[in-house]
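In: below is the sequence, then the predicted model.
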Amino acid sequence: MKKLLIILGSIIGLIFLVLIATPIVFKDDIKKAVDQAIAENINAQVYYDEGGFSLSLLKSFPNFSLSVDDFGIVGNAPFDQDTLVHVGSFGFEIDLMSVINGEQIKINSILLDQPSITVLVLPDGTANYDIVPSSEDTAVVEESGEAASFNIAIKQWEIKNAEIVYIDQSSNMSAILLGLNHSGTGDFTEHVFDLGTQTSIESITFGMDGVDYLSNKTFNADIILNMDLPHSKYTFKENKLSLNDFGFGFDGYVAMPGEDIDMDLNFEGKDISIKSILSLIPGVYQEYLNGVETSGSISFEGSAKGAYNENRLPDVMAKLNVDQGRIKYAEYPIPIEALTIRTDLNVPGENMDDMVFNMPTFSMLLDGEKVGANLTFSNLQNYTWDFGMHGKLDLEKLLKVVPVEGMDLKGLIAADLSTSGNMKLVDEERYDEIPAEGSLAITGFEMVSEDLPQGFGIQQSKMTFSPKVINLQQFDATLGQSDMHLDGSVSNFIGYALNEEEVLKGSLNFRSNTFNLDEWMTEEDTTVVEEDTSAMEIIRVPTNLDLRLQSKIGKIVYDGMDISDLDGLITVKDGIAKLENIDFNLLDGEFVMNGTYNSVPEKPAFDFGFNIKDLSIPKSYETFNTVQQLAPVAKNVAGDFSAALGFNGVMGPDMMPDYEHLTGHGLVEIAEAALKGDNLMKAMSAASKFSGDQINMDNVKLNIEIREGRLYVEPFDVKMSGQKATVYGSNGIDGSLDYYISTMVKTGAAGSAVNQALASYTGGKEVIGEEMLVKLKIGGTYEKPKVGIASTESANGQGGSIKAAAQAEIDKQIKEAEAKAKAELEKQKKEAEAKAKEELAKQQAELEKKAEEEAKKAAEDAKKKAKKALKDMF
């Protein structure tokens, strides 16, 4: 007996020794075989912890177990810095006898612990998962003619805490799955059995083209699938899937008896509610759902039936219905009630372009006001729609239910609108054939936003629609401090809304009691240190507007000016605003203005004409920059003037005229005015001793011309110290003066003071005669004028020729200015031509170089193709 026990003990010990020694003996061979298989089948860098490579027969005797720790795959360039797969631990257990028998390998369990998968697809379609060497598939054919099979049966598998990241730059799509856990069981040794799986994902995020369709959503799935392997038929039994709180289930089957896949599946919502649907809102809005109360019945069902192959898909149908829905938010006491929705979707498998989405009913009550809508959408080849909206909507209540950040909105909209059409009408620009009719009324509308802090309000508005025109029957509104009243019609509004190149046309009557433009002066802050250098931006008139605006405004506030009783026609077309017979009152004067403002060029151009009556001269200086720049003397002139003036030029980036290139002409009439008490008069008196301290202007007519930054004044007569004087000359925007004053001086009456002043011009001799013709020259600047006596001569009855001589002098100055401007223009033209020739030569050289490179490349490509063709032939 003792001997027997020793023998049995020895046998058992030997068996244990074999169990322990076998994995050790064969470990290196198995590892080598694994490394060789990886090298032959994977074109990437594979790593694993060699110390974590484990084989054992003891852990699950009589089964065989293998495990690998810290297993991973890193791609080759350009993905050599990106890990495709990393697994914390990978292991499986194999039925040892099934391996020995060889008919079917039975895997009892597989475990992936903490796998991390990162899939990257570059814009050109290159993917980091493309790591399998390309090879021709070859079938191993047995003598019987049937392909050899490799039979594996798996009973149980599990994935713990997986992380999957998918980034596809070629389609601008991304998906992130975090906290994925999955397990499954099934006896694949049987021909017919139930396969059970459980899946949970803690966070799913999916986005495409910059839109997050899913954001931090959870997913759970419990599925039992009957597997009929001999007939390749798979039947869904008990199963439920849920995305966040939205749960749904399947029943039916999928069969693959041949090349086609046949299916008859039905799906429906399970334990779902209105809040279930709201839970699908992206995660960034989840805080908005806190404290929400919902009720009402909801149903979701559908089916996918038919064959799936290269030529067709199954027919898909889905329906979503809501009855007596109610939604109430914690911060807003008034709920949405009586929410009713009917929708259905049909997608035929033979031609998906014939899909139809239909929402015949959408209605709700918001504080007793009913809003309804309907929509039908079909035909993916020629998008066809039929939409209608009916009822009343309180925007203030709606905004509290669906808030918009940075905006306060309220008002009541009553709508009865309908439209239908298709994309063919849009593509062919047959907008007037798109039915659009109904009416829209707005009452008590108010909007304040970050972009419109002044606020916009509509007290009352009524309009009707037809395919071709919107008739605006009433529009009473406020824009900040301004009131507006409109009526008229607008056409081509559908084309304008669908195509930015289409032109919106209209004819409107505009009335306002007070319109404050100062509120809307767009300023660009260019502050340097503490100096305020803010400047207005260019005002661009949209080029896709063709509008006639008959305007009547009681008062306009603009840049500190009060413009009153404006009446006239403003037209806008092709980016040009045209003013026709715009009459208004300003600074106690009467204006009539005609002209255009063209905002299309980089530097907007203007061409305006003014008829002015009884305008205050000093007030015009205080108000208009143009007067300050070109007629600074107006600051010290007391009186009124009338004028017929024309100006044209370009605007600078600060919306001010470019004075150096301003052109103008006209007639200025002064009934009675006086210049006194300024630096000019003081300088004249000091230099001549006879000019006095005042110049009087009675019934004066000034012919003026503006060229190249200078104002030229033709000769006109004034009174100076009781004597008639003729004034002519020019001044520039830089303040420079170039004027002459010619006057007859009674030497006897003037006495010795005049003689002394004229002595330097007569060689020290006494003046002989009663009158002398004295010509004063005024130079310097208006702030620092320089006055001197240019010449003197005995009158001898020549007083009548003074004005003619002065006119000749001013004509000479204008001709010189014109010649100078013409020479400068010719110089600029030649410089531009030279620059253009230089640029053309440069471009020609670049084109020749590019053509030469392309020809060289084409020759090399042809050479390579020829070599390849020869190689393929032989």
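Out: On my side now, so go ahead.
In: when you work out contacts or count neighbours from here on, use the C-alpha atoms and nothing else.
Out: Will do.
In: all helices for this structure, in order.
Out: Using DSSP state H, the helices found in the chain span residues 2-41, 96-101, 274-278, 395-401, 423-427, 493-498, 617-623, 625-630, 679-688, 747-750, 752-758, 802-873.
In: output the contacting helices and strands for the third one.
Out: Using 3 or more CA pairs under 8 Å, 6 or more residues apart in numbering; DSSP states H and E as the contact criterion, the elements in contact with helix 274-278 are strand 246-255, strand 293-308.
In: same thing but 7 Å
Out: strand 293-308 (3 or more CA pairs under 7 Å, 6 or more residues apart in numbering; DSSP states H and E).
In: on that earlier part again, distance to residue 592 and mean neighbour count for the helices of the chain - can I get that in TSV?
Out: Below are these laid out as TSV (distance: least, CA to CA, whole Å; neighbours: other CA atoms under 10 Å):
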stretch	distance to residue 592	mean neighbour count
helix 2-41	89	12
helix 96-101	105	14
helix 274-278	62	18
helix 395-401	44	18
helix 423-427	44	15
helix 493-498	33	17
helix 617-623	16	18
helix 625-630	18	18
helix 679-688	33	18
helix 747-750	47	14
helix 752-758	48	17
helix 802-873	29	13
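In: A further structure is provided below for comparison with the first:
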Amino acid sequence: MKKVFIGFAIFLVILLAAAALVPVLFKDKIKEVVDREIAKNVEAKVIYNADDIGVSIFSTFPNLGLNIDNLAVVGVDSFQRDTLAYLPQFRMGLDLMSVISGDQLKIKSIKLTQPNIKLKVLKSGKANWDIYKAVPTEGEPDTVQSDFSMAMEKWEVENGKLVYEDLSIPFSVQLLKMNHTGSGDFEKSVFDMVSKTTSEGFTMTYDGVNYITNKKLDADVTLAMDLDKSLYTFKDNKFKINDFAMDFAGTILMPKEDIDLDLTFKALDTDFKTILSLVPGMYTEQFKDVKTEGKLAFNGYVKGRFNETSMPGFGTDLKVTNAMFKYPDLPQAATNINVDMSVDNKDGIINNTNVEVRKFHLDLGKNPVDAKAVINGLDPMKVDGNLKASIDLNEITKVFPVEGMTLRGLLKVDANAKGTYSAKQMPVMTANLNLANGYVKSKDFPAPIENLSALVNVLNATGNTDDTEIKIENFKMLLEGEPLAGRVYVKGIDKPIFDADVKGTIDLTKMTKIFPLEGMTLTGRIKADIKTKGKMADIEAGKYANITSSGSMNVDKLTFVSTDLPQGMKVTTANASFNNEKINVQNMSGFVGKSDVQMNGVISNYMGYMFAENQPLRGTMNVSSNRFNVNEWMVDEYSGQPVAQQTPTEATGVVEVPGNIDFVLNATVKEVLYDNLNLQNMKGAVIIKDKTAKLQNLAFNTLGGSFVTNGSYNTQSLSQPKFTFDLDIKNLEFKEAFNAFETIQKLAPISKFLEGKFSTNFAFAGELGQDMMPVMGTMSGKGVIEVVRAVVKNIKVLNKIGETTNFKEVQNFIIENKDIAAEILNGNLVVKPFDVKVGDINMLVGGTNNLSGGIDYGVALDVPTGKVGSALNNKLSSFAGMKDYKGAERVTLNLKVGGTMDDPKVALAGGSAKAQAKDMVKDVVASRLNTEKEKLNVKRQAAQDSLQRELDRRKKEAEDKARQEMEKKRQEAEDKLKKEAENKLKGIFKR
């Protein structure tokens, strides 16, 4: 027995040792497979750090666990600014034997912890998750063998966020705090897949309207899976939104790209209380104690084909009969609730949707609300409906819990509409809303809004949009003794005539405490006196003299912070006056984030910008600051941390210059913090126009040198933003420049080893990548570099030259006041020939640094003949024309320098007693210039060809469209003549 225990103990030790060693042995192998699979199959930017990959066996036994932290997938092309998925913790269970055998790795399980996933479909139908590289067409062999195979048994999502946005429908779904588990045997063709999904915040939106907002979701679904047929059948399932539960029956068939749906659904509970839980504001902790009566019937269907061009048909019916609800702590009930409505769309064409509200009635205490509506189609929309209500606002708080708020006043609504609604038509309608003696008081701020009144009238007697009249009269309110009053009159929808005036003080702090703004904080006071009258047609035509507009506005201690602007902004004080044409901004001071800002200037065309389409906001503003921190505004999309703290490979996206801004900003800033630079005494102009920001004589000091730059940043193409810069730099340290600028690190790595200063006047241009860094292969430019003084020592290239020639003095020397001409072509730095004197040696140098770090230089050494030693003498004798060089006073040695700065290769290329060195060096430089210029010509020709193809395509589209339009008009004319002839014939036979 003792031997048995000893043997068992040894077995356990071996097992544990194996479990500990397996991850170590196979981690590199698995990482290699992951990298290869991504490169082979994924057309997207997959970002992760090798140090964040781990392999274990204990947590996923008997499978091998692959763990990847901080994994991000960023889209390409149209989605290159979108993050498809950010996965803080990604866990994959791999079949252990498949890892050991070296065959395909079998995926057995997946777990995502706190994932942030955004699925997006553009109006064109293009989806951001379509990131897999092209697969062979039907009938062609698939020669790409995947390193992974799907043997899934279970999967899990913990505390995730999922957003699906389809702009082609337009439809979106959002799930917050989502937990999901699923199981099934994907190695089989037919099996049951069981899943459970919960979400604390389920929102569903269609065409900009939230139909379900931030509800609780609980879904248990069992699908019968037939993978060979791509057929999925609902078995046991239950979907629950808040307390409203329903189930689905039917099938989903997906043989190819199309999805064929044949589904029905119905409510599982006929208690009215279940659908009441979906009403905004109802589902609170008190909801379980709400007393209800009445019955509910709800059912519907979805049937048809779903793809990029078609939608399935759908329909729902809802009936609520003799229902009521009453909160236990409130004195009155909502009674006589009766609803009979349906939505029907048989063919899936959204415009053919019909909605019929046959009955809608409820009594809020003693206040009745009645509505009926029939809507046929969406565009155009035929409407026949009415709404009538007379509500004492105080009675609402006796029926419905409005926590912490007191309401008073009488609200009357009487609206009728009948006719067609479209871009050019309005239903014949009358709508009157009258609020009298309004009173609003919130527990968060004791000061009430008093004397609140408004009379709103909408009238259209003809059905013509231009005859629509909107009047807001007798609007007034009082907040802690500060009045606000105004009136508005608008006639017409497309080209409205308007007449409005507003006068008073708005205390934003008080207003937002009474009416909270979700996700933002707004404080401060605005005092305004504004009058305006005119026609929109005059604004669009730029005839501002026909507009009567005047007023003033004073802002005091305004602050704004939101989820989209967490840095916040503050306007300490600002005064503005305006007329028809411009706004004068005076004495504006405040902060953007932690940076102070002072501003004044003139803004023009503000009416065209606000009211007309595609008209720019123009202006000239003078901006000054003591200290502006640019880094504060460069934050990562998910972590919220400054970009400087993120890994260099993370793409934060291109910053777009607004296209409808035409501004000149004259800036004076004492200190600017940008990335790792501290810019002092910045002064110059920034011109913003046509999605381009131009720098004009922008001067600043940094790194001990002075800079003056002119340039541009062009975002007319977000996929290929362009830049130009003309730099004039004085007295900059070589090493400081190398440490601060990545471009210098790549193009001029020698600057790392130089001690001293340089000046330059250099112009260059190129494209920026999605990380806002220059795409080196696109850069071109030229200029002159003036070496003020440079101590040259401990450079491997020169050490190698010294070793090859035995001229030790070329290894350490000083250059002063030397101009060096250079050119950048396709991201390669071409240094044109320049001479340097080192003792009695004359050096001529020229060549190139390429993007991969390689160097290709020619060096000619003009030396006294007596300096040539015996070893070098033997080498020179092997070159043609060098047999009798000893009779000359000086000799020229030609050297070819290649390799890299860290590993240079130096070879003697020949010599001359006739000082022909310049020819060799010039040939090296000319060869590189010709090569790169030829590449540029090829690129230019390709761009011209692409542009011509696009112009030809657009021309053909225009011609086809014109031809179709002519054919349409011809057919319409023919049909009209035919109809007239038929009518005449009918008239003849009637006689």
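Out: Received, thanks. Because the structure is predicted, anything quoted here is derived from the model rather than measured.
In: need the TM-score between these chains.
Out: Here the TM-score for the pair of chains, by TM-score structural alignment, normalised by the length of the first structure, is 0.62; 634 aligned residues with a CA RMSD of 5.3 Å.
In: rewinding a little: would a markdown table of the helices of the first structure with distance to residue 636 of the first structure be doable?
Out: Shown next, in a markdown table, are the helices of the first structure (distance: least, CA to CA, whole Å):
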| stretch | distance to residue 636 of the first structure |
| --- | --- |
| helix 2-41 | 98 |
| helix 96-101 | 115 |
| helix 274-278 | 74 |
| helix 395-401 | 57 |
| helix 423-427 | 64 |
| helix 493-498 | 53 |
| helix 617-623 | 7 |
| helix 625-630 | 12 |
| helix 679-688 | 10 |
| helix 747-750 | 27 |
| helix 752-758 | 27 |
| helix 802-873 | 24 |
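In: nearest to residue 480 of the first structure, of the ones you listed?
Out: Nearest of these to residue 480 of the first structure, taken as CA to CA: helix 395-401 at 19.4 Å.
In: start and end residues in the second structure for the closest one, please.
Out: Under the alignment (TM-score structural alignment), helix 395-401 of the first structure falls on residues 508-514 in the second structure.
In: how far apart are that stretch and its match in the first structure?
Out: By mean CA distance after the TM-score superposition for the first structure, the fitted stretch 508-514 of the second structure averages 1.4 Å away from its aligned residues in the first structure.
In: who's in contact with that stretch?
Out: The contact list for stretch 508-514 of the second structure (CA atoms under 7 Å, 6 or more residues apart in numbering) reads 441-442, 444-445, 522-525.
In: and these, which are buried?
Out: Among the contacts of stretch 508-514 of the second structure, those classed as buried by 16 or more other CA atoms under 10 Å are 441-442, 522-525.
In: how about JSON lines for these, with distance to residue 496 of the second structure added?
Out: Formatted as JSON lines, these follow (distance: CA to CA, whole Å):
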{"residue": "441", "distance to residue 496 of the second structure": "36"}
{"residue": "442", "distance to residue 496 of the second structure": "37"}
{"residue": "522", "distance to residue 496 of the second structure": "32"}
{"residue": "523", "distance to residue 496 of the second structure": "33"}
{"residue": "524", "distance to residue 496 of the second structure": "33"}
{"residue": "525", "distance to residue 496 of the second structure": "31"}
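In: from those residues, which is closest to residue 803 of the second structure?
Out: residue 522 (71.6 Å).
In: what's the distance between the closest one and residue 511 of the second structure?
Out: 9 Å (CA to CA, to the nearest Å).
In: hang on, residue 645 of the first structure packs against residue 667?
Out: Yes. Under the criterion of CA atoms under 7 Å, residue 645 of the first structure makes contact with residue 667 at 6.4 Å.
In: out of the two, which sits in the busier spot?
Out: Neighbours per residue (other CA atoms under 10 Å) separate residue 645 of the first structure from residue 667, with residue 645 holding more: 19 against 16.
In: now, the buried ones among the contacts of stretch 508-514 of the second structure that are in strands?
Out: Members of those lying in strands (criterion: DSSP state E): 441-442, 522-525.
In: out of those residues, which comes closest to residue 100 of the second structure?
Out: The nearest member of those to residue 100 of the second structure, counting by CA to CA, is residue 522 at 60.9 Å.
In: show me what contacts that closest one?
Out: Contacts of residue 522 of the second structure (CA under 7 Å, 6+ apart): 508-509, 512, 559-561.
In: can we see that at 10 Å?
Out: Contact partners of residue 522 of the second structure, counting by CA atoms under 10 Å, 6 or more residues apart in numbering, are 507-513, 516, 558-562, 568-570.
In: next one: residue 646 of the first structure
Out: 593-595, 607-611, 663-667, 705-706.
In: what's residue 587 of the second structure aligned with over in the first structure?
Out: Using TM-score structural alignment, residue 587 of the second structure lines up with residue 474 in the first structure.
In: and the gap between the residue mapped onto residue 788 of the second structure from the first structure and residue 617 of the first structure?
Out: Using TM-score structural alignment, the partner of residue 788 of the second structure in the first structure is residue 671. For residue 671 of the first structure, the distance to residue 617 of the first structure equals 12 Å [CA to CA].
In: overlap in contacts of those two?
Out: The contact sets of residue 671 of the first structure and residue 617 overlap at 639-642 (CA under 10 Å, 6+ apart).
In: inside strands: which ones of these?
Out: 639-642.
In: kindly indicate which of those lies nearest residue 373 of the first structure.
Out: Nearest to residue 373 of the first structure out of those is residue 642 (CA to CA; 62.2 Å).
In: if I pick the closest one, what's in contact with it?
Out: 589-591, 611-617, 667-671, 701.
In: whichever of those residues end up buried, select them in PyMOL.
Out: Burial among the contacts of residue 642 of the first structure is assessed by 16+ other CA under 10 Å; the matching PyMOL selection reads:
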select buried, resi 589+590+591+611+612+613+614+615+616+617+667+668+669+670+701
